[in-house]
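> coords please:
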Amino acid sequence: MEMLALLVPGGTGQLGRELAARAPGEYTVHAPGSAELDITNPGAVNEAVKTLVDGAGSPVVVNAAAYTAVDNAESDYTRAFALNADAPRVLAAVCSANGVPLVHVSTDYVFAGDATEPYREDEPPAPRSVYGTTKAAGEAAVLGSGARAWIVRTAWVYGAHGGNFVKTMARLAETHDTLSVVDDQRGSPTWTGDLADGLLELAARVAGDDPPTAKVLHATGGGETTWFGFAQAVFTELGLDPARVRPCGSDEFPRPAPRPSYSVLSDQAWRGSGLTPLRPWREALTAAFAQDASAYRP
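Model prediction:
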């Protein structure tokens, strides 16, 4: 195994922490949070990347940093754009200047969410929210930078670290006899454990002699469900009666940012590149609870 030296901006978030935890022991991993590395600051980014290059191992940057507060972004455009568009542009420019490959994590929100079949990697973005718009701008900046860069879109991410849908369902289950969860939004739940493994596999590929030719890839849990179906599965893993979860429509829970009605992503390019497909979402949820059930309980 070739030893890699990884820089993981966003290293204190739910995905960044999983990446650091799952990296092989032979790897050198620096996973700074925003307090340690301000990725909107070109000087700070340049110093971090040069330190990475000067160390041992083949350098790769995996950017897990983002402004992910979807609703807050609607009234906080400046900050969302700085983290989701400007910061990736800075990272890509510095990576290009230093010959370091970049893997940048993006989102299903770059699409309108009105499809009826999985979104292909080559379909043009058409975001409907500020969050999606800023993430699409970040993708464009990375792809247009001249850096050796790959975009990995994912969706419906949950894990042991940070806040997420699974933890919210577990918390609400303690105080509510029944929960109403929308059943008209469809996507693919993605466990950070599987996503981190996939990104690490990709990082090894881009550092070696056989990088994927496709520059945009999709990596989500296999299959699809609705938030209602996901919530019922969470209740089952918690040992609770899934009938306590009731289906409802999105119109019963209006939010500042529009949600995609359909955000299933095709992983055709991921599979075609010879990368290991992420396991089916339901199987992954069971694995997540088996690994660290206490992390998902209040």
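
> Please make it C-alpha for all contacts and neighbour counts, starting now.
Will do.

> ok, which stretches of this protein are helices?
With DSSP state H, the ranges of helices along the chain come out as 14-22, 42-54, 70-73, 77-81, 87-98, 130-143, 165-173, 192-207, 227-237, 268-272, 281-292.

> Just send these back as a markdown table, with mean neighbour count and distance to Val181 too.
Listed next are the helices of the chain as a markdown table, based on neighbours: other Cα atoms under 10 Å; distance: least, Cα to Cα, whole Å:
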| stretch | mean neighbour count | distance to Val181 |
| --- | --- | --- |
| helix 14-22 | 21 | 23 |
| helix 42-54 | 17 | 41 |
| helix 70-73 | 18 | 18 |
| helix 77-81 | 17 | 27 |
| helix 87-98 | 23 | 34 |
| helix 130-143 | 24 | 22 |
| helix 165-173 | 18 | 10 |
| helix 192-207 | 21 | 22 |
| helix 227-237 | 21 | 5 |
| helix 268-272 | 17 | 30 |
| helix 281-292 | 17 | 18 |
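
> Please give the structure of this sequence too, so both can be compared:
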Amino acid sequence: MRLVVTGREGQVARSLGERAHAHPDVEIVFLGRPELDLEKPETIAPALAITRPDLVVSAAAYTAVDQAEDEPELAFAVNGAGAGHVAEAAARLGAPVVHLSTDYVFDGSGEGAYTEDDEPAPRSVYGASKLAGEHAVAKANPRHLILRTAWVYSPFGRNFVKTMLKLAADRDEISVVADQWGNPTSALDVADAILHLAATLHGNKGFASFGVYHLAGTGETSWSGFARHILDTSQAFGGPHARIRDVATVEYPTKARRPANSRLAMAKFAAAFGWMAPDWPESTKEVVRRLLIGETRQTLTA
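Model prediction:
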């Protein structure tokens, strides 16, 4: 089975490269710039056609949340139109598409965990561009699995876990927002889920439960609660530690508005694929351990 992944350096792409070693029946091909450039639609179909995919994982995206407020055209070109072109090219090749989306499609005003039936209402350009991508993917390829995830971290790239460890090495106290809630999600777990669903699709040619799914870490916390767990875990491993001071969102203004409630309900994915992410504290512990001992395996080539 050949999985073709758009993007090479993102957290999920690099996690797929690592986790695929446990699946000898899976071949992964990574496509990125300049061969495949979401800003240049003319590159997408030819690049995918050469690879002959059984499944396309649409992971490449514009992810600069605050910068998107100043670059809406670029954000929509990549996350909206670009995602649609990937899905269309996959459909022409007879391949399903797995597209990664975000909790930021919701405004955060809901009381409980959002389900796939809840109406999106993004508050930021980034969230709106990702929602546009969802619509474009669904229109272009009926065999789509749109996976909304949240608060992604990993041993790779830039993310909240790495930021907290770096700050704790230089400070005694770190101020972290305490009134935004969500599901911390390891990109390694997302990769495991994608490989699991790929096997499901490969073994069930009549699979018909395509659509939108939520895929995030099990359990919920605030950003400050997440930070405390990261640094308490770090301290247990002999790494840096700092006090966490709870602050309100209004005390930490950002250009893009974040949802106060990013919690996602994952029951639909579990029912369809028989897979649930581990509890977020356990997944976080493993990533912190790896970062502290320098165990970040290089599994991708440029």
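
> on that earlier part again, could the helices of the first structure be laid out in TSV, adding distance to Asp183 of the first structure?
Putting the helices of the first structure into TSV (distance: least, Cα to Cα, whole Å) gives the following:
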stretch	distance to Asp183 of the first structure
helix 14-22	26
helix 42-54	42
helix 70-73	19
helix 77-81	28
helix 87-98	34
helix 130-143	22
helix 165-173	14
helix 192-207	23
helix 227-237	5
helix 268-272	26
helix 281-292	17
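
> Thr154 of the first structure: which of those helices is closest?
Within these, the stretch nearest Thr154 of the first structure is helix 192-207; the backing value is 8.3 Å (Cα to Cα).

> what's the mean distance for that closest one versus the second structure?
Following superposition, helix 192-207 of the first structure is found to deviate from the second structure by 1.4 Å on average (mean Cα distance after the TM-score superposition for the first structure).

> Ok, which of the helices of the first structure comes nearest Ala243 of the first structure?
helix 227-237 (7.3 Å).

> thought Asp232 of the second structure was touching Pro240?
No. Between Asp232 of the second structure and Pro240 there is no contact under Cα atoms under 8 Å: 9.0 Å.

> The first structure: which residue goes with Gly225 of the second structure?
Under the alignment (TM-score structural alignment), Gly225 of the second structure pairs with Gly229 of the first structure.

> what sits against that match?
Gly229 of the first structure sits next to Asp183 when contact means Cα atoms under 8 Å, 6 or more residues apart in numbering.

> quick one on the thing from earlier: of all the helices of the first structure, which one is nearest Val182 of the first structure?
Taking Cα to Cα, helix 227-237 is the member of the helices of the first structure nearest to Val182 of the first structure, at 5.5 Å.

> The closest one: average distance to aligned residues in the second structure?
Compared with the second structure after fitting, helix 227-237 of the first structure has a mean deviation of 0.6 Å; criterion: mean Cα distance after the TM-score superposition for the first structure.

> Determine how far that helix lies from the middle of the whole chain.
Relative to its parent chain, helix 227-237 of the first structure has a centroid offset of 20 Å by Cα atoms, centre = their mean, to the nearest Å.

> I'd like to know how many residues surround Ile244 of the second structure.
20 (other Cα atoms under 10 Å).

> Isn't it up against Trp223?
No. Contact criterion Cα under 8 Å: Ile244 of the second structure and Trp223 do not qualify, at 10.3 Å.

> What range does stretch 134-142 of the first structure cover in the second structure?
Using TM-score structural alignment, stretch 134-142 of the first structure corresponds to residues 129-137 of the second structure.

> That stretch vs the first structure, average offset?
Compared with the first structure after fitting, stretch 129-137 of the second structure deviates on average by 0.3 Å (mean Cα distance after the TM-score superposition for the first structure).

> What residues does Ala147 of the first structure make contact with?
Ala147 of the first structure touches 92-93, 95-97, 99-102, counting by Cα under 8 Å, 6+ apart.

> With respect to Tyr77 of the first structure, which of these is nearest?
Proximity of the contacts of Ala147 of the first structure to Tyr77 of the first structure, judged by Cα to Cα, is greatest for Ala92, which lies at 21.4 Å.

> quick one, what contacts whichever residue in the second structure pairs up with the closest one?
Applying TM-score structural alignment, one finds that Ala92 of the first structure aligns to Ala87 in the second structure. Contact analysis of Ala87 of the second structure by Cα under 8 Å, 6+ apart lists 58, 96-97, 137, 140-141, 144.

> Compare the helices of the first structure and give me the one nearest Pro118 of the first structure.
Between the helices of the first structure, helix 268-272 lies closest to Pro118 of the first structure; by Cα to Cα that is 9.9 Å.

> what separates the closest one from the chain centre, distance-wise?
17 Å.

> what does stretch 116-127 of the second structure give?
Taking Cα atoms, centre = their mean, one finds the center of stretch 116-127 of the second structure at 15 Å from the center of the full chain.

> Same question for stretch 230-242 of the first structure.
Relative to the centre of its chain, stretch 230-242 of the first structure is centred 23 Å away, using Cα atoms, centre = their mean.

> How about residues contacting it?
Residues from elsewhere that reach stretch 230-242 of the first structure (Cα under 8 Å, 6+ apart): 166, 169-170, 181, 189, 243, 245, 282, 285-286, 289.

> if I line the two up, what does Val216 of the first structure land on in the second structure?
Counting by TM-score structural alignment, Val216 of the first structure lines up with Val212 in the second structure.

> Any figure for the gap between its match and Arg143 of the second structure?
Between Val212 of the second structure and Arg143 of the second structure the computed distance is 11 Å (Cα to Cα, to the nearest Å).

> What is the equivalent residue in the first structure for Leu3 of the second structure?
Aligned by TM-score structural alignment, Leu3 of the second structure pairs with Leu6 of the first structure.

> ok now do its match, which residues does it touch?
Each residue near Leu6 of the first structure by Cα under 8 Å, 6+ apart is listed here: 27-31, 52, 59-62.

> quick one: which of those residues has the most company?
Most neighbours among those, by other Cα under 10 Å: Pro59, with 29 neighbours.

> right, and that one touches Leu4 too?
Yes. Pro59 of the first structure is within contact range of Leu4, at 6.0 Å (criterion: Cα under 8 Å).
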